[in-house]
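In: need a structure here:
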Amino acid sequence: MTALKEYARLESGGIWRESPDKAAREVIVSFGDATLVVSDGSGSALTHWSLPAVTRLNAGTRPALFAPDTDADETLEIEDPLMIDAIEKVRKTIARTRPRPRKLRHLSTVLIIGTLAAAGVFWFPGALREQTLSAVPQSKRAEIGATVLGHIQFLTGPSCRGPQGRQALAQLHRRLLGRDADGQIIVAPTGFGDAVGLPGGIIVLDKSIPESTDDPAITAGYVLAAHTTRTINDPLAPILETAGLRGTFTLFTTGELAPEVLKTYAQSLVDGALPPRDPVALVQSFDAARLSTTPFATHLASHGAPMPYLIANDPVTGDDVAPIMGDGAWVSLQGICDT
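Out: Coordinates of the predicted model:
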């Protein structure tokens, strides 16, 4: 979800302060997919703010002062009238797409009464979870995914944004998922040594994967595996497990999740609590992408996570393997965190 198409390339200067006790820094502010990107003068991202969560601290006053959420220590001061108006317009646009709490409360009350009467309290948590998963719109999923990404970056450091590396990531995204696929691949500078799919089409890839291998097929395998896992297992489901029954009920009735839920979930991902991979589904995805499973499976085995099914059932071999990217793009991707 790009914020609004007319603002996709909009940039402005700003003054960013990480916390009240840190020195203010001159930064560049731009729009990303569902995020507000704060970068230093060299173009390296310092932080990503979830656009739906951005808060105006001094309504009606300029320069405008923004924060990533109501409880954050970070602040961003912007003087550019066009950028201020753009942020305000995006925030209002996103707010209009959110589910209306009053309507959701009414629907959820009917659901709860009917569910309890029909099957009792022991069946209710599972029913509420499934109903919530089916009711959360894509705009809300993008907001949740961007917020989780922000928490991941707080733990791992800002995502790597070398310009040529980002072009290579976009090329890899198109190669594996198709030109019309939503979302993007984000490279984290440290973390969990893997790749994971978030709601809203975001795939977070640990930089150690492209940096530590010479074969782009391995990196492609991790990205495609993360995409496949989120396709067959709703990436919002483990977040609801973290939220518990009360948090799920709150999301269903109000369209909101407690900030602590998303922070806790992000911590679990960085700690390595990733969803399991389905080898049968992986073979099907690799076949559709014309990508061999053997390099990825061999790399997994060397790191103590063997998946022999992928090697025994490699769907694409020899000349059937489609090129992944050129040498120049691969080198740029490997060095995305160096610029």
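
In: From here on, just use CA atoms for contacts and neighbour counts.
Out: OK.

In: residues in contact with stretch 322-330?
Out: By CA atoms under 8 Å, 6 or more residues apart in numbering, the residues outside stretch 322-330 that reach it are Gln164, Gly165, Gln167, Ala168, Gln171, Leu172, Arg175, Pro216, Ala217, Ala220, Arg290, Leu291.

In: and this one, so I can compare the two:
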Amino acid sequence: MTALTEFQRLECTGLWREAPEAQKREVIVSFGDATLVLSEARSQRALTHWSLPAILRLNPGEVPARYAPAADADEELEIEDATMVAAIDKVHTLISARKPHPGRLRGWLMWSALAAVLAVGVLWLPRAIIDHTAEALPFATRQALGRLALEDLERLTGAPCGNVEGTAALTRLRDRMTGTGGETYVLPAPLKRPRMLPGGVLVLPNALIDGQDRPEVAAAAILAAQLAAEDTGPTRAVLRHAGLRATIGLITTGSLSADAVKGYGDVILAGSDWLPRPERLLQRFAEAGISSTPFAYAIDPTGETTLPLIEADPHAKDARPVMTDTDWVALQGICDG
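Out: Predicted coordinates:
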């Protein structure tokens, strides 16, 4: 938006106050493409995003400079760093210079400038804001988004399967595969592929468990879903579906309404090309010590589209057990109770 390449990596410290009665907190201020990102000084967790064009200088000419994100905002930020202050001032100078001046610009120039601004606003800025937000959200907020997406998916698949023994076995299988905990659910038809939602919320189709001869299919599905999420970014996908207005609401309020993700379940079910590249899958399977052949035939019974996973199976003869027989029996019956 600003085209200020000299400030692309600019950071400084500042004092941020969330509300008039709140205490000032030291934060890291990062100069982005379209926003100022305020992060905690110790953990570097993003606290809020301020739109650069909307920022107001509360005390022109004074030091430290005081800013607010909007005219009616309660937040306030103090910055002493001269370079950061100059960068913000330059943004506002550029914006002011691009505003139409009646009597000085001809009509065609005015409309050209307006068209350029609209093009930037419509084509680039919304996606930039959404992508920045997806990267900055704390884990708890991402997990809440994952649960909202799951609720919308349940409209089409029905409620997740669950009984005590099966759920416990599923949790142990995910821990064995990923080394990390997380919410994991088994959904009935018509879900056909595993999917990692925001916040590590994992959904598996029952078809990859019930009726399978070996637990390696479910184990491989967990790894495939995790790897696909690394490529696609599940939080970014949900926010792009929700749109810019909902994303801005998430930034300001910290929450997203269920209406914002309405229809995302249809997007999940409609997805087709989801498997990561075979070489990446094979590497992940090799590290986990599991065979890729059962998963390949579960995805395509003919083996034609998954032939690389069959021919280059890293553990065709020496795969390590992924779970006990007792857990496997319990997992197979997760949708029975």
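
In: coming back round to it: can you redo the contacts of stretch 322-330 of the first structure as TSV with secondary structure and neighbour count?
Out: Below are those laid out as TSV (DSSP: H, G, I helix; E, B strand; the rest coil; neighbours: other CA atoms under 10 Å):
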residue	secondary structure	neighbour count
Gln164	helix	18
Gly165	helix	24
Gln167	helix	16
Ala168	helix	22
Gln171	helix	17
Leu172	helix	24
Arg175	helix	17
Pro216	helix	23
Ala217	helix	21
Ala220	helix	25
Arg290	coil	19
Leu291	coil	26
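
In: which of those residues sit farthest apart?
Out: Distance extremes for the contacts of stretch 322-330 of the first structure: the farthest pair is Gln164 and Arg290 at 24.9 Å, using CA to CA.

In: these two touch, right, Ala68 of the second structure and Leu52?
Out: No: taking contacts as CA atoms under 8 Å, Ala68 of the second structure lies outside contact range of Leu52: 10.6 Å.

In: which other helices and strands contact the host helix or strand of Ile251 of the second structure?
Out: Per DSSP states H and E, Ile251 of the second structure falls inside helix 244-253. Applying 3 or more CA pairs under 8 Å, 6 or more residues apart in numbering; DSSP states H and E, one finds that helix 244-253 of the second structure contacts strand 46-51, helix 125-136.

In: mind running it again at 10 Å?
Out: Contact partners of helix 244-253 of the second structure among helices and strands, from 3 or more CA pairs under 10 Å, 6 or more residues apart in numbering; DSSP states H and E: strand 46-51, helix 125-136, helix 234-242.

In: Which residue in the second structure aligns with Ala225 of the first structure?
Out: Taking TM-score structural alignment, Ala225 of the first structure has Ala224 as its aligned residue in the second structure.

In: residues contacting that match?
Out: Counting by CA atoms under 10 Å, 6 or more residues apart in numbering, Ala224 of the second structure touches 193-196, 218, 230, 274-277, 280-282, 284-285, 295.

In: can you pull the buried residues of the lengthiest helix in the second structure?
Out: For the second structure, the longest helix by residue count, based on DSSP state H, is helix 139-157. Counting neighbours by 16 or more other CA atoms under 10 Å, one finds that the buried residues in helix 139-157 of the second structure are 141-154, 156-157.

In: ok so Gly191 of the first structure is a strand residue?
Out: No: assessed by DSSP: H, G, I helix; E, B strand; the rest coil, Gly191 of the first structure does not belong to a strand; its assignment is coil.

In: Next, count neighbours for it.
Out: 20 (other CA atoms under 10 Å).

In: what does it align to in the second structure?
Out: Aligned partner of Gly191 of the first structure by TM-score structural alignment: Pro190.

In: Would you check that its match makes contact with Gly265?
Out: No: counting by CA atoms under 10 Å, Pro190 of the second structure stays clear of Gly265, with 11.0 Å between them.

In: got any residues that touch both of these two?
Out: With CA under 10 Å, 6+ apart as the test, Pro190 of the second structure and Gly265 both reach Leu156, Thr157.

In: got a list of what the residue nearest the centre of the first structure touches?
Out: By CA atoms, centre = their mean, the first structure has its centre lying nearest to Ile202, at 3.4 Å. Residues near Ile202 of the first structure by CA under 10 Å, 6+ apart: 1, 33, 142, 145-146, 148-149, 182-186, 196, 226-227.

In: How much space separates the match of Ala225 of the first structure from Met110 of the second structure?
Out: Distance, Ala224 of the second structure to Met110 of the second structure, by CA to CA, to the nearest Å: 52 Å.

In: Which strand or helix spans Leu205 of the first structure?
Out: Going by DSSP H and E, Leu205 of the first structure is in strand 202-206.

In: and whatever helix or strand comes next after that strand, which residues are buried?
Out: Remark: after strand 202-206 of the first structure, the chain's next helix or strand is helix 208-211, criterion DSSP H and E. By neighbour count on 16+ other CA under 10 Å, the buried set for helix 208-211 of the first structure is Ser208, Ile209, Pro210.

In: Tabulate the residues you listed (JSON lines), appending distance to Thr115 of the first structure.
Out: Formatted as JSON lines, those follow (distance: CA to CA, whole Å):
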{"residue": "Ser208", "distance to Thr115 of the first structure": "47"}
{"residue": "Ile209", "distance to Thr115 of the first structure": "46"}
{"residue": "Pro210", "distance to Thr115 of the first structure": "48"}
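
In: host element of the residue in the first structure sticking out farthest from the centre?
Out: Of all residues in the first structure, Ala117 sits farthest from the chain's C-alpha centroid, using CA atoms, centre = their mean; the distance is 38.1 Å. Ala117 of the first structure is part of helix 101-119 when elements are defined by DSSP H and E.

In: What residues sit buried inside stretch 291-306 of the first structure?
Out: Neighbour counts over stretch 291-306 of the first structure (16+ other CA under 10 Å) mark Leu291, Ser292, Thr293, Thr294, Pro295, Phe296, Ala297, Thr298, His299, Leu300 as buried.

In: Could you tell me the end-to-end distance of it?
Out: 18 Å.

In: And Arg240 of the second structure, how close does it get to Pro126 of the second structure?
Out: Separation of Arg240 of the second structure from Pro126 of the second structure (CA to CA) stands at 9 Å.
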